[in-house]
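Student: dropping the sequence and predicted coords here.
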Amino acid sequence: VNDAPSLKQADIGVGMGITGTEVSKGAADMVLADDNFATIVEAVKQGRKVFANIQKAILYLMSCNVGEVLTVFLMTLLGWDVLKPVQLLWINLVTDTLPAIALGVEPIEKGIMNKKPRGKNSNFFSGGVASSIVYQGILEGALVLTAYGLGLHVLPRGTNPHEDALTMAFLTLGLIQLFHAVNSKYVKQSIFQKRTFANKWFNGAIVLSALIMAAVELPFLTRVFSVSELHLDQWLTVLGMGVLMIVIVEIVKFFERKADQRNN
């Protein structure tokens, strides 16, 4: 009974579920069902995992949407051919479902318990997430527009280069987001580590989404999505933009880690 005032005063009052009194359990914010203090450590670890996974999903979805908005806006501003509604809907259907869900079930990051506690005023956009959304969205849009420009001026094929260029922009926007899903597994850590592909659900989601995205190139679907069949060099350009997305983000992450080390 004497513990009740202390439990109320504490930031998080923890009571014992087995040996604790009913008064202390009623005053506590959290009750240990097994009376084991190690459970608190595990609860903190799981809480940090959930928070980190939500951040990854937010980073991925919002940066991809920023990239889409910038692409359509700049295409319209420059008077270029604009991605059609059915194409944008297809991209959102493919990229905003399975990969985002898979990011939400990522395993616990290595060293997550070595991080400092989050401040009371922290949110899902803290820890570099907000700035990452902005620059990664801009980068994605820039790469898509680059693919369009290359398709129109450098790699024209057939009688309708505008259709080829728009197809390249469409596929680049869709597939680059799947490459970016790998980037989003870590806000600042490098993806070049063994644990990156430990989540089999994520791996399956990326492969399946990539196949669904590329399926628009099947002859009976090209008319539905208003696309042309690309040549090998055009496909390599599309995939190259995705690889470039990973390379540039990795370089930025490297300098972010160096800056954090200096600040600490």
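Tutor: It's in. Numbers count the residues shown, from 1 in each chain.
Student: CA atoms for contacts and neighbours, from now on please.
Tutor: Noted.
Student: show me what contacts the nearest residue to residue 210 once chain neighbours are set aside?
Tutor: Distance criterion C-alpha to C-alpha, 6 or more residues apart in numbering; nearest residue to residue 210, sequence neighbours excluded, is residue 175 at 6.6 Å. Each residue near residue 175 by C-alpha atoms under 8 Å, 6 or more residues apart in numbering is listed here: 210, 213, 238-239, 242.
Student: what segments of this structure are helices?
Tutor: Using DSSP state H, the helices found in the chain span residues 4-9, 22-27, 38-77, 85-95, 98-103, 129-153, 161-183, 200-214, 219-222, 232-263.
Student: and those: which comes nearest residue 117?
Tutor: Shortest distance between residue 117 and the helices of the chain, using C-alpha to C-alpha, is found for helix 38-77: 9.3 Å.
Student: now the closest one: how far from the chain's centre is it?
Tutor: Centroid separation for helix 38-77 versus its chain: 5 Å, with C-alpha atoms, centre = their mean, to the nearest Å.
Student: over to stretch 247-262?
Tutor: 17 Å.
Student: ok, stretch 154-173 next?
Tutor: 27 Å.
Student: list the buried ones in that stretch?
Tutor: Buried residues in stretch 154-173, defined by neighbour count with 16 or more other C-alpha atoms under 10 Å: 155-157, 161-173.
Student: please compare the first structure with the one that follows:
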Amino acid sequence: MVTDGLPGVALAAEPAEKNIMEQAPRPPDQSLFAGGLIQQIVIPGILMASAAFVLKLIAISKNFSVSTQQTMIFTMLCIVQLGNALSVRTVKPMFKSSPLRSPTLLLTITLTIALQALLLYVPLLRSIFKIEKLSSQSLLLTVAVSLICVVAIELSKMFVNSKWGPGKQELSPTARQTRP
């Protein structure tokens, strides 16, 4: 709830991109999911699941307890969801768009990270959520895998936009029929 709810509200308050009105409208007979939207949903999901699997394998190889492994994956998913919120806010690459454009999103990301830290390091909260305190090694591994996953999501977004993004949308069935 925290990793999706707060950033989702902040994204709703995000100012529109400057050139949004210069983009051609979607043809009326074109699917809402055209233009690479399916790929922009499925690929990050696959990358997140893959990162969780890889992190689990690393944690097993380091002989971390099962509860520590679960906490690492829980924390990784929190971090990756926050990175994904930064990624989906624009069709441009994340690093080409100022994060200061949306102070509300930055505030919610900071708040979410603080809440995650409280969950990890306040004994009462750990016992309620049945998670473990992460050692510096397990936290470092978790953050590293999370950041690699966020970079992979951003690279996949750039690839999808280069193939199906704005200005490269597939022809609608009607347009295909009328083309010579």
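Tutor: That came in fine, so what should we check first? Not measured: the values here are computed from a predicted model.
Student: quick one on the thing from earlier: hey, which of the helices of structure 1 is tucked in deepest?
Tutor: helix 161-183 (a mean of 25; mean count of other C-alpha atoms under 10 Å).
Student: before we move on, back to that, ok, so of the buried residues of stretch 154-173 of structure 1, who is nearest residue 115 of structure 1?
Tutor: Of the buried residues of stretch 154-173 of structure 1, the one sitting nearest to residue 115 of structure 1 (C-alpha to C-alpha) turns out to be residue 173, at 34.5 Å.
Student: give me every residue that touches the equivalent of that closest one over in structure 2.
Tutor: Taking TM-score structural alignment, the alignment pairs residue 173 of structure 1 with residue 77 from structure 2. With contact taken as C-alpha under 8 Å, 6+ apart, residue 77 of structure 2 is in contact with 48, 52, 146.
Student: skipping adjacent residues, who's closest to the second one in space?
Tutor: The shortest distance from residue 52 of structure 2 to any non-neighbouring residue, by C-alpha to C-alpha, 6+ apart, is to residue 73 (5.8 Å).
Student: quick check: the gap between that neighbour and residue 96 of structure 2.
Tutor: Counting by C-alpha to C-alpha, to the nearest Å, the gap between residue 73 of structure 2 and residue 96 of structure 2 amounts to 29 Å.
Student: now swap in residue 163 of structure 2 and tell me
Tutor: Noted for residue 163 of structure 2: a distance of 19 Å to residue 96 of structure 2, by C-alpha to C-alpha.
Student: ditto for residue 155 of structure 2
Tutor: For residue 155 of structure 2, the distance to residue 96 of structure 2 equals 13 Å [C-alpha to C-alpha].
Student: so who does the residue nearest to the spatial centre of structure 1 touch?
Tutor: Centroid-nearest residue in structure 1: residue 60, 2.4 Å away (criterion: C-alpha atoms, centre = their mean). Residue 60 of structure 1 sits next to 100, 133, 180-181, 184 when contact means C-alpha under 8 Å, 6+ apart.
Student: at 10 Å what do you get?
Tutor: By C-alpha atoms under 10 Å, 6 or more residues apart in numbering, residue 60 of structure 1 lies in contact with 54, 95-96, 99-100, 103, 129, 132-133, 136-137, 177-178, 180-185, 187.
Student: check residue 229 of structure 1 too.
Tutor: 157, 163-164, 167-168, 216-219, 222, 235.
Student: which position in structure 2 pairs with it?
Tutor: Aligned partner of residue 229 of structure 1 by TM-score structural alignment: residue 133.
Student: how much space separates its match from residue 167 of structure 2?
Tutor: With C-alpha to C-alpha as the criterion, residue 133 of structure 2 and residue 167 of structure 2 are 48 Å apart.
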